[in-house]
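Peer 1: Curious how this folds, go ahead:
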Amino acid sequence: MKKVNLAEKLAQISAPWSPHIVASYNGNDVMVAKFQGEFPYHDHPDTDDLFLVLEGEVLLDVGNETHVLGPGELFVVPAGVRHRPRSVAEAKVMLIEPAGTPNTGDPATAVHKPTI
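Peer 2: Here you go, the predicted model:
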């Protein structure tokens, strides 16, 4: 058991859209990532997708709506709903999802999520 400093973990990440695992609980990965630019539209058929903005602003396109998320705001995309996160300037985000969930919804195109 130890505390996790999210700012220190985020300082270790340079590439956008590359989530890194910082903790695990009850079969879920707690991750941090930097967002900049657009991520592809995707869905997760079997799990919800939680986004918590720590710094910056994230635009989350869900269906025909765009949700603007600022620091301290979170959004849960229900399982099976197509969505696309994007950010004009760099944003820092915490994500929580079941361990092993591919970030693109497709294991063939997902990035590896290292633990830091």
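
Peer 1: Could you use CA atoms for every contact and neighbour count after this?
Peer 2: Fine.

Peer 1: how close does P16 get to H67?
Peer 2: Distance of P16 to H67, computed by Cα to Cα, to the nearest Å: 20 Å.

Peer 1: Please generate a structure for the following sequence too, so the two can be compared:
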Amino acid sequence: MSVVCLEEKLATFSDLWSPKIVGRLNDLDLMVVKVKGEFVWHSHPDTDDFFLVLKGRLTIEMRDGDVHLGPGELYVVPKGVEHRPVAAEETHLLLIEPKGTPNTGDAATAAVKTAI
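Peer 2: Purely as a prediction, here's the structure:
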């Protein structure tokens, strides 16, 4: 594997809520994504959900209270917890998930993840 520049990878696309795989660690996908607006309420029954803000601000809404993140901050949503990421401005994230995990928690409605 070669060095990966996340800023360069993020500059190669403009679509929102569509994670791009930039590397793999064991059976985990390392992904970058651009987000703005509201995502769907969802949960992941078998895995935690990792969010690291690279640029911008992200709110992770949960039924029991919201988590607010800025650049350099991360949060892990425990498996099975319903949540909805929301970004008022374009926000760039690093996501780490087990390979093949659907971003909506449901393979039928998930975005197709492509490697860049």
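
Peer 1: tell me which element L54 of the second structure falls in.
Peer 2: strand 49-55 (DSSP states H and E).

Peer 1: Same check on P71 of the second structure?
Peer 2: In the assignment (DSSP H and E), P71 of the second structure maps to no helix and no strand.

Peer 1: Excluding residues flanking it in the chain, which one is nearest V81 of the first structure?
Peer 2: D43 (5.5 Å; Cα to Cα, 6 or more residues apart in numbering).

Peer 1: Kindly tell me how buried that neighbour is, as a neighbour count.
Peer 2: Number of residues near D43 of the first structure (other Cα atoms under 10 Å) recorded here: 22.

Peer 1: F13 of the second structure too?
Peer 2: Using other Cα under 10 Å as the criterion, F13 of the second structure is surrounded by 13 other residues.

Peer 1: what's the strand holding L54 of the second structure in contact with?
Peer 2: Defining contact as Cα atoms under 8 Å, 6 or more residues apart in numbering, one finds that strand 49-55 of the second structure is touched by 69-79, 91-97.

Peer 1: circling back to that earlier point, which residues touch the residue nearest to V81 of the first structure?
Peer 2: By Cα under 8 Å, 6+ apart, the residues touching D43 of the first structure are A79, G80, V81, R82, H83, T104, G105.

Peer 1: can you put those residues in JSON lines and add neighbour count and distance to E38 of the first structure?
Peer 2: Formatted as JSON lines, the contacts of D43 of the first structure follow (neighbours: other Cα atoms under 10 Å; distance: Cα to Cα, whole Å):
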{"residue": "A79", "neighbour count": "13", "distance to E38 of the first structure": "20"}
{"residue": "G80", "neighbour count": "15", "distance to E38 of the first structure": "20"}
{"residue": "V81", "neighbour count": "16", "distance to E38 of the first structure": "17"}
{"residue": "R82", "neighbour count": "17", "distance to E38 of the first structure": "14"}
{"residue": "H83", "neighbour count": "22", "distance to E38 of the first structure": "11"}
{"residue": "T104", "neighbour count": "17", "distance to E38 of the first structure": "13"}
{"residue": "G105", "neighbour count": "18", "distance to E38 of the first structure": "16"}
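
Peer 1: more neighbours, P16 and H67 of the first structure?
Peer 2: Remark: of P16 of the first structure and H67, P16 carries more neighbours, 16 against 12, as counted by other Cα under 10 Å.

Peer 1: Would you check that the more buried one makes contact with F35?
Peer 2: Yes. Taking Cα atoms under 8 Å as the contact criterion, P16 of the first structure and F35 are neighbours in contact, 5.0 Å apart.

Peer 1: and the helix or strand hosting V76 of the second structure, what does it pack onto?
Peer 2: For V76 of the second structure, the host element (DSSP H and E) is strand 74-77. Counting by 3 or more Cα pairs under 8 Å, 6 or more residues apart in numbering; DSSP states H and E, the packing neighbours recorded for strand 74-77 of the second structure are strand 49-55.

Peer 1: No further questions, thank you.
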